[in-house]
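Trainee: no sequence on this one, just coordinates:
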């Protein structure tokens, strides 16, 4: 017997276990444990601009989740195929069933439940609207339709998104406004390219963490960021071959370990001898890249030197800028020689359309770049 998918609808807030404003990383991570409810999940994105364009999760057959392009936050939830029996769908509003396999949701029931609203082909309320158009078939108002036929029109799609601000409906390409589910997440990571470190700012918090290479300790990170998702002892020493003194590097780094903060999109390499940060790795979570969904997107910015002592707005480049702009920002000359990296080499039977990235080294900064000129990782050392 197929179990019923039972979801409550919260206008302007969410549907079932899905909360508006949740990160793409958190939602996919949650879905891994809900395969009995959502066995078919499809991720859709624009491969040429995957760092800046929306991502859609299709949870067949009933749900489509739209995530904003820049901060990868759940923007719109679409509930569709309300009568599809595999699995059956039950929808509730304030603990009252409004739609089920036995009771279809029709226009008059929407009006009775949610009250009056402005006329139109759709019934729109703050944070939710109901469409009568089928999948590719216009089933809205038609010429000559009777009043009784209007009353019994079946709802085909339900859309839930944040409520309008100052009466203006938000566009599907807008970023999600800060909301409680974001509290404690990194709102921005300002990378100081003059070897000062990274300033981490957080949603709805006065906490501002400055992580500095050679200064910040493992204890500092635990106090400010909490315990890491994982502590990983460094084993990969392949980059030592490029060191001018590989033996000294190997002796010093053999006991180093990583603090992995997957839910923040940041790694810290920590000295095994001094327990001080040696490297900071920040991830962009670009769809289609080898590390996609291993880390949440960290919204980072590269900040250059101020033009003078009175300059309170130094130049910056953002995670969504193309590599060519980043490279010129870091060094006006031609880009440095690059090294090829294929992260699928360590795994058998794993193939990606674009598995190879390039590493470009600058003063204290390494950029990992994919074939679409998107910076997928920034390494500070």
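Mentor: Done, it's in. What you see is a predicted model, and the numbers here were worked out from it, not measured in a lab. Numbering: from 1, shown residues only.
Trainee: for the rest of this, base every contact and every neighbour count on C-alpha atoms.
Mentor: Will do.
Trainee: residue 351 and residue 376, how far apart?
Mentor: 18 Å (Cα to Cα, to the nearest Å).
Trainee: quick one: which of those two has more around it?
Mentor: Here residue 351 and residue 376 are compared on neighbour count by other Cα atoms under 10 Å; more neighbours surround residue 376, at 25 against 11.
Trainee: tell me who's in contact with the residue sitting nearest the centre point of the chain.
Mentor: Nearest residue to the geometric centre of the chain (Cα atoms, centre = their mean): residue 72, 3.1 Å. Listed by Cα atoms under 8 Å, 6 or more residues apart in numbering, the contact partners of residue 72 are 23, 24, 54, 55, 297.
Trainee: go with 7 Å
Mentor: Shown in contact with residue 72 (Cα atoms under 7 Å, 6 or more residues apart in numbering): 23, 24.
Trainee: use this one as the comparison:
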């Protein structure tokens, strides 16, 4: 295994590990070098996977990475074992290797051990003087030999030193405290965004980090890459508004109107394009079609069942069966595809179905009432009249929930349903809301459109198992080595267990794929 060597950039990152990078991007980058990063351990809360932080440990490299839950962005980088890496600052090593005789010096062989950064080296040579740090007393204060932690902080970087409780005094300066032999070597270093660790700790998980593209590591690149989409607002009636966090701009996708050329112009070319002709859910569509005439007699609007839209399920997931007609689209120009297909934006967290125009879901009742006959926001004045012209007809937004079967195929895409009223103006129904709450508010919104009193109760979901090889969209062989656990997060061979089972629930314009823990794994907007 090659040793992990990287320069430290305070407030920015460690080598290619940059603060603000997504969990999907980081895992993909690490898995690309299995010899350098042979083991990745991901820890997360099984009960609250999208609200609690996720921790990615690199035990063979002595590195620990912490990501927030809602956005899945890298918030904290920790070096916890200096014998497994070589960290430099301004071309100087922060931790000196130790030869077998215990003498500091240049490494002469791969077997040399490494102690932590020495206080004198940090304070006098590398970073210089700084303000007094923070002392965290030990948990077992009653013991006389109890050892606490002294945090020496600089803007964007902090060092942790062991300091016995008996040696600490608030009246002593930092040089006096850390000059003893027992406390002069740091046990870990943390890279974060903020002027000091004490200030950064208060806003560590929710601070708006600068764009990764704005860092000195990337701003010299001549490649033009569109800013990633940080939030998708679902307005109903086939209208979606895509926001970019670091700019004031947003774009609209009007299903049935937005063309492939519009998508490429705003979002850039997709990461992949796939054509899907899976007909295994046709039996449900045939049943639905046979009932459509009787439904049209009522005022049921377009209240459709979840099976009506399962052909879009996971969009890009190649079925892998021998009789499948799925194929990759090899058009020279991605804006000029010749048939129904999916535009897969893995790095943005969503897939878009491009097909001939289809009926779009109705406008939510609350918006019809609020508009008072006027055109709703975001509606396009242009309509496609030709049936053979390809347009965006469905969008699949992926949550990238840790522990779910399709984890790390897409970056996490955050969304919110803008037309659902809430008691608190600051409260929204979004990708972090448990589905029970989402379902309750959607039933209240659409209750006037239900065809019968029976439909006003909780609907029956359709169970989908992604672990079976013949489940629609379950295989991911086109992703290249997802089933291979070498050099990455251990991929489970699921064969019908709870981790691979989800339930589909449908509402007008929306189909939710819900995990066992009650959180939404993906939502399809049509």
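Mentor: Right, received. Where do you want to start? All figures in this text were calculated on a predicted structure; none of them were measured in a lab.
Trainee: coming back round to it: map the residue nearest to the centre of the first structure onto the second structure.
Mentor: Correspondence of residue 72 of the first structure to the second structure, assessed by TM-score structural alignment: residue 72.
Trainee: repeat for residue 216 of the first structure
Mentor: Counting by TM-score structural alignment, residue 216 of the first structure corresponds to residue 258 in the second structure.
Trainee: that's a strand at that match, yeah?
Mentor: No: assessed with DSSP: H, G, I helix; E, B strand; the rest coil, residue 258 of the second structure is coil; it does not lie in a strand.
Trainee: what about it, distance to residue 241 of the second structure?
Mentor: For residue 258 of the second structure relative to residue 241 of the second structure (Cα to Cα), the value is 12 Å.
Trainee: what's the answer for residue 344 of the second structure, then?
Mentor: 18 Å.
Trainee: do the same with residue 119 of the second structure
Mentor: Applying Cα to Cα to residue 119 of the second structure and residue 241 of the second structure gives a distance of 51 Å.
Trainee: ok, now residue 179 of the second structure?
Mentor: 57 Å.
Trainee: more neighbours: which of the two?
Mentor: residue 241 (18 against 14).
Trainee: residue 258 of the first structure looks like it's in a strand, true?
Mentor: Yes: according to three-state DSSP, residue 258 of the first structure belongs to a strand.
Trainee: residue contacts, it?
Mentor: By Cα under 7 Å, 6+ apart, the residues touching residue 258 of the first structure are 231, 232, 233, 234, 267, 268, 269, 270.
Trainee: could you redo the last one with a cut-off of 10 Å?
Mentor: 218, 228, 230-234, 267-272, 277-280 (Cα atoms under 10 Å, 6 or more residues apart in numbering).
Trainee: show me what it aligns to in the second structure.
Mentor: When the second structure is aligned by TM-score structural alignment, residue 258 of the first structure is paired with residue 342.
Trainee: number of residues surrounding residue 244 of the first structure?
Mentor: Quick note: residue 244 of the first structure (other Cα under 10 Å) scores 9 neighbours.
Trainee: which helix or strand contains it?
Mentor: Secondary structure assignment for residue 244 of the first structure, by DSSP states H and E: no helix or strand.
Trainee: got it, and the one 3 residues further on?
Mentor: In the assignment (DSSP H and E), residue 247 of the first structure maps to helix 246-253.
Trainee: buried ones in that helix, by neighbour count?
Mentor: Counting neighbours by 16 or more other Cα atoms under 10 Å, one finds that the buried residues in helix 246-253 of the first structure are 250, 253.
Trainee: equivalent analysis for stretch 179-194 of the second structure, please.
Mentor: Counting neighbours by 16+ other Cα under 10 Å, stretch 179-194 of the second structure gives 183, 184, 185, 186, 187, 188, 189, 190, 191, 192, 193, 194 as buried.
Trainee: for those residues, give me TSV that also has distance to residue 160 of the second structure and secondary structure.
Mentor: TSV is the format used below for these (distance: Cα to Cα, whole Å; DSSP: H, G, I helix; E, B strand; the rest coil):
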residue	distance to residue 160 of the second structure	secondary structure
183	10	coil
184	10	coil
185	9	strand
186	5	coil
187	6	coil
188	5	strand
189	6	strand
190	8	strand
191	12	strand
192	14	coil
193	17	coil
194	17	coil
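Trainee: among those residues, which one sits closest to residue 369 of the second structure?
Mentor: Nearest to residue 369 of the second structure among these is residue 193, at 45.4 Å by Cα to Cα.
Trainee: what does the closest one correspond to in the first structure?
Mentor: For residue 193 of the second structure, the residue aligned by TM-score structural alignment is residue 162.
Trainee: for its match, give its distance to residue 120 of the first structure.
Mentor: Going from residue 162 of the first structure to residue 120 of the first structure by Cα to Cα gives 20 Å.
Trainee: same deal with residue 301 of the first structure?
Mentor: Separation of residue 301 of the first structure from residue 120 of the first structure (Cα to Cα) stands at 44 Å.
Trainee: which residue ranges form the helices in the stretch 51-200 of the second structure?
Mentor: Under the criterion DSSP state H, counting those that start in this stretch, the stretch 51-200 of the second structure carries helices at the ranges 119-120, 174-177, 197-200.
Trainee: quick one: which of those is nearest residue 30 of the second structure?
Mentor: helix 197-200 (26.4 Å).
Trainee: how much does the closest one stray from the first structure?
Mentor: For helix 197-200 of the second structure, the mean deviation from the first structure after alignment is 6.3 Å (mean Cα distance after the TM-score superposition for the first structure).
Trainee: need the residues that contact that helix.
Mentor: Contacts for helix 197-200 of the second structure (Cα under 10 Å, 6+ apart): 133-134, 151-159, 190-194, 204, 207.
Trainee: show me what the very next helix or strand once past that helix is packed against.
Mentor: Downstream of helix 197-200 of the second structure, the first helix or strand assigned by DSSP H and E is strand 231-236. Here strand 231-236 of the second structure touches strand 239-243, strand 250-254, helix 365-371, strand 415-417, going by 3 or more Cα pairs under 10 Å, 6 or more residues apart in numbering; DSSP states H and E.
Trainee: I appreciate the help and will end here.
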